[in-house]
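Peer 1: missing the sequence, but the structure's below:
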């Protein structure tokens, strides 16, 4: 068993007794090909929760500071995370993400760039659109609907894939594609609720 699979099982074992996870739309997740998995970001637990519920291995882009943490820094590369410098153009992170996508694998990122403290979806950064257009990948929108409170339901909803071919054909901008991605995430947030 590789460390990613072990970590996925460990996260499930630790978190499942605390929260009542409901995963919706896993059947929408393409079984192969490059996928950019884009989710809203409401809690530090979001990356392991998305990784736990996604049907494919996810390579997460994580802020560089986390890789300098004593224990976490040595674990992250072994569970397919790679560093990105925040607030600047990080060419190495760009190259890494594009290579993963072009290899037909899944890159996970949170287009808002940081956690939303009030749960309201913020404007997405244009990097999401850039990766979607340049990475020869389609986009899987995802929404995490909380709150993360003990013994309460947390929904992880995977929407319909956003096919990128039409956007590439008409040379759409990264900003436009990011807006489409964020609108798809917002639609999931509007359509689902832990109270439904």
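Peer 2: That came through, no problem. Remember, it's a predicted structure, so these values are computed and weren't measured experimentally. Numbers count the residues shown, from 1 in each chain.

Peer 1: when you work out contacts or count neighbours from here on, use the C-alpha atoms and nothing else.
Peer 2: Noted.

Peer 1: give me the distance from whichever helix in the chain runs longest to the chain's centre.
Peer 2: The residue-count maximum for a helix in the chain (DSSP state H) belongs to helix 174-191. In terms of Cα atoms, centre = their mean, to the nearest Å, the centre of helix 174-191 is found 13 Å from the chain centre.

Peer 1: other SSEs contacting that helix?
Peer 2: helix 127-134, strand 138-145 (3 or more Cα pairs under 8 Å, 6 or more residues apart in numbering; DSSP states H and E).

Peer 1: distance to residue 92 and mean neighbour count added to those, as CSV?
Peer 2: CSV is the format used below for those (distance: least, Cα to Cα, whole Å; neighbours: other Cα atoms under 10 Å):
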stretch, distance to residue 92, mean neighbour count
helix 127-134, 13, 22
strand 138-145, 22, 25
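
Peer 1: let's bring in a second model and compare:
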């Protein structure tokens, strides 16, 4: 299913009504390229993270989302229409999701990933690095926290170079540095 831009835009407007009253402070938004392939990857603290990151980035992003969210036919229709990509977190190598992500990036789209695999996860998985290297897409690290208001920090883009473990290590360090700010 081809994502529907109007549906994405409506979602951003509606979720903004939830995010802005709480407050939103964004640092480094200029580090997210306006156009072209990019992966925005960060920590995952809550269900609102994709919306908060999208609003803060001011850039259309297609997020990887656990396949369980696509179980209900109506929600599946919504998720696909806003451009989300289902991923099987139980599979070590969900090749279909990886191919879909690479194709989206090759079409110069933006991709959102939570490389820790789950809300509150502590270990960064190598999938973000694999996708970045295959698609030749920079990774912009992002750290989200909710302290009364939403705080979003974007880091410097990380070029897709080296091996999967090397790039994963670079990304993990960048995310940890953003957490310390």
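Peer 2: Ah, there it is. Given the structure is predicted, the values throughout are model-derived calculations rather than measurements.

Peer 1: overlay the chains and give the TM-score.
Peer 2: The TM-score (TM-score structural alignment, normalised by the length of structure 2) is 0.91; 176 aligned residues with a Cα RMSD of 1.5 Å.

Peer 1: picking that back up, out of the helices and strands packed on helix 174-191 of structure 1, flag the one nearest residue 2 of structure 1.
Peer 2: strand 138-145 (24.7 Å; Cα to Cα).

Peer 1: taking helix 127-134 as reference, get the angle to the closest one.
Peer 2: 150 degrees (axes from the mean of the first three to the mean of the last three Cα atoms, to 10 degrees).

Peer 1: how far does strand 138-145 of structure 1 sit from the chain's center?
Peer 2: For strand 138-145 of structure 1 - counting by Cα atoms, centre = their mean - the centre lies 7 Å from the chain centre.

Peer 1: summarise which helices and strands that strand is packed against.
Peer 2: Counting by 3+ Cα pairs under 8 Å, 6+ apart, strand 138-145 of structure 1 packs on strand 35-39, strand 153-158, helix 174-191.

Peer 1: where in structure 2 does the next helix or strand after the first one align, residue-wise?
Peer 2: Meaning strand 35-39 of structure 1. Counting by DSSP states H and E, the element after strand 35-39 of structure 1 in chain order, helix or strand, is helix 46-53. Under TM-score structural alignment, helix 46-53 of structure 1 corresponds to residues 49-56 of structure 2.

Peer 1: what's the mean distance for the matching stretch versus structure 1?
Peer 2: Superposed on structure 1, stretch 49-56 of structure 2 shows a mean distance of 1.5 Å to its aligned residues (mean Cα distance after the TM-score superposition for structure 1).

Peer 1: contacts for that stretch?
Peer 2: 12, 15-16, 19, 26, 29, 60-61, 63, 112, 144, 150, 152 (Cα atoms under 8 Å, 6 or more residues apart in numbering).

Peer 1: now stretch 103-117 of structure 2
Peer 2: By Cα under 8 Å, 6+ apart, stretch 103-117 of structure 2 touches 35-44, 50, 59-64, 89, 101, 122-128, 135, 137.
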